[in-house]
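1. Pasting the sequence and the predicted coordinates here, then a few questions.
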Amino acid sequence: MACGARTPVLWQPQPRLPLPVARFLGARLHAALENPADRALLAWPAILGAPALRAAHPGGLPEALLLEQAAPMLVGTGQSPEDAWRRATACFPDTGDKGPDGWVPHRLWDPLASLVSLRCGVTLLALLGLPGDARWRVAAGASLFNAALFHEAHDALEPLWMEAEGPLRRTLQGLILMAGGYHHMQIQNAPGMAGLWEDAQAALEASGGEVRGPWGTLRFDEALAGLQVRLDALDDGTGERSPEPPWDRLWSLDRPEWELM
């Protein structure tokens, strides 16, 4: 799919996250993937780190206003704002700190509060409205991938890959490698990007651009074709790989998507 009005906000270079912040985000994602009701955990960093709310409430967000902001974000999670907030603060005390007037981002992630807010908000939106049955993991993986949350898509599919056998396992591995390559493109790690895309191509060579499982059919034929286009863009014209990738060119090419049928 070509870039356009629907281009995800994260379809662009991203900073490398400090390990504590990466773990903070990963803990909430993994909880949500294990139990869809725990998607609610993503709402609180999205709210507390939102730049407009922080500017309007520099001393902290009053709890009543925090719960009010969360209510529309929690539709579909099966949790009330009050119950979800109690669970978040009990299970994840690094959610927030108390400021003079209310709740503020926890000191662990406060320096990157705007980025954490954005990633949590995008992740929550990607996970809302998905089937909660056997399709959940694959639907989550596809939705996260399409939102340019490539590392998160990798995490969604990994348990399915670990349980799979034969061609299904090989194809899921290829999709994980594809997502990993795009994550490395975001953080501009050229060797990791190219190596993972080449490995993904090899793993997906016999797939026909789709994979079938108990959760339905996942199509990725255009995304697979796009790998070769991007690898070709890394050629310096002599058959060798350019020492510095044409980053602008890579971002201008059609954005990859997966489709769960």
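-> That came through fine.

2. C-alpha from now on. contacts and neighbour counts both.
-> OK.

3. how close does residue 34 get to residue 119?
-> Computed as C-alpha to C-alpha, to the nearest Å, the residue 34 to residue 119 distance reads 19 Å.

4. repeat for residue 67
-> 20 Å.

5. again, but for residue 174
-> Separation of residue 174 from residue 119 (C-alpha to C-alpha) stands at 25 Å.

6. Between these two, tell me which one has more neighbours.
-> residue 174 (25 against 19; other C-alpha atoms under 10 Å).

7. Confirm the more buried one sits in a strand?
-> No - using DSSP: H, G, I helix; E, B strand; the rest coil, the assignment for residue 174 is helix, not a strand.

8. Look up the closest residue to it, ignoring the ones flanking it.
-> In this structure, residue 174 finds its nearest non-sequential neighbour in residue 200, 4.4 Å apart by C-alpha to C-alpha, 6 or more residues apart in numbering.

9. Secondary structure element for that neighbour, which one?
-> Element membership of residue 200 [criterion: DSSP states H and E] is helix 190-204.

10. Run through the strands of the stretch 101-250 of the chain in chain order.
-> Under the criterion DSSP state E, counting those that start in this stretch, the stretch 101-250 of the chain contains strands at 103-105, 210-213, 216-219.

11. want to compare, so here's the second one:
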Amino acid sequence: MMESIPSDFWQGVEQFNSGQFYACHDTLEALWIEASEPEKSFYQGVLQIAVALYHLSNRNWRGAVILLGEGSNRLRRYPSTYSGIDVDELLYQSAALLSALQKAGAEKITAGNLGEDETLTLPKILIVNESGD
């Protein structure tokens, strides 16, 4: 199945994992526009999480929280691994970040005063070998 995944998707994964969230959004949005289901909603879920992280980098707590939730809800419809990525792990990491953001509250994020003991771990997309090798 991994050979049928567009190379642009892998470019988007690389951008996501290197913190280039706006570029990732652009790359995946181009795929999303052209895709049909079930890939269309999958791409949309991943790009919504990327945009959430972009909002977070701009200290937009509300945008980050909303899009983390929307992207995660969309990805919950997919199996544990899909299109060569570990969906469960992305959902787990996204939920942990969402929980930390909700606990911290908008004031701390927008003021930029998260203490050293309150580091936010950003999700990474893990690539899996679906053939079972």
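-> All right, it came through fine. Just so it is clear, the model here is predicted, and its values are computed rather than measured.

12. Got a TM-score for the pair?
-> Overlay of the two chains. TM-score (TM-score structural alignment, normalised by the length of the second structure): 0.76; 121 aligned residues with a C-alpha RMSD of 2.6 Å.

13. now for residue 86 of the second structure: what does it line up with in the first structure?
-> Mapped onto the first structure by TM-score structural alignment, residue 86 of the second structure lines up with residue 219.

14. What is the neighbour count of its match?
-> Using other C-alpha under 10 Å, residue 219 of the first structure is surrounded by 20 other residues.

15. I'd like the distance from it to residue 261 of the first structure, if you could.
-> Noted for residue 219 of the first structure: a distance of 7 Å to residue 261 of the first structure, by C-alpha to C-alpha.

16. Kindly report the same for residue 224 of the first structure.
-> In terms of C-alpha to C-alpha, residue 224 of the first structure sits 17 Å off from residue 261 of the first structure.

17. can you pull out the helices in the second structure?
-> According to DSSP state H, the second structure carries its helices in the segments 7-17, 21-34, 39-57, 61-75, 87-111.

18. Can I get those in JSON lines including distance to residue 122 of the second structure?
-> JSON lines is the format used below for those (distance: least, C-alpha to C-alpha, whole Å):
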{"stretch": "helix 7-17", "distance to residue 122 of the second structure": "9"}
{"stretch": "helix 21-34", "distance to residue 122 of the second structure": "11"}
{"stretch": "helix 39-57", "distance to residue 122 of the second structure": "8"}
{"stretch": "helix 61-75", "distance to residue 122 of the second structure": "11"}
{"stretch": "helix 87-111", "distance to residue 122 of the second structure": "7"}
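
19. closest to residue 121 of the second structure out of those helices?
-> Closest to residue 121 of the second structure of the helices of the second structure, according to C-alpha to C-alpha: helix 87-111, at 6.5 Å.

20. what's the closest one packed up against?
-> Judged by 3 or more C-alpha pairs under 8 Å, 6 or more residues apart in numbering; DSSP states H and E, the packing partners of helix 87-111 of the second structure are helix 61-75.

21. if we go to 10 Å?
-> Helix 87-111 of the second structure sits against helix 39-57, helix 61-75, strand 81-82, with contacts defined as 3 or more C-alpha pairs under 10 Å, 6 or more residues apart in numbering; DSSP states H and E.
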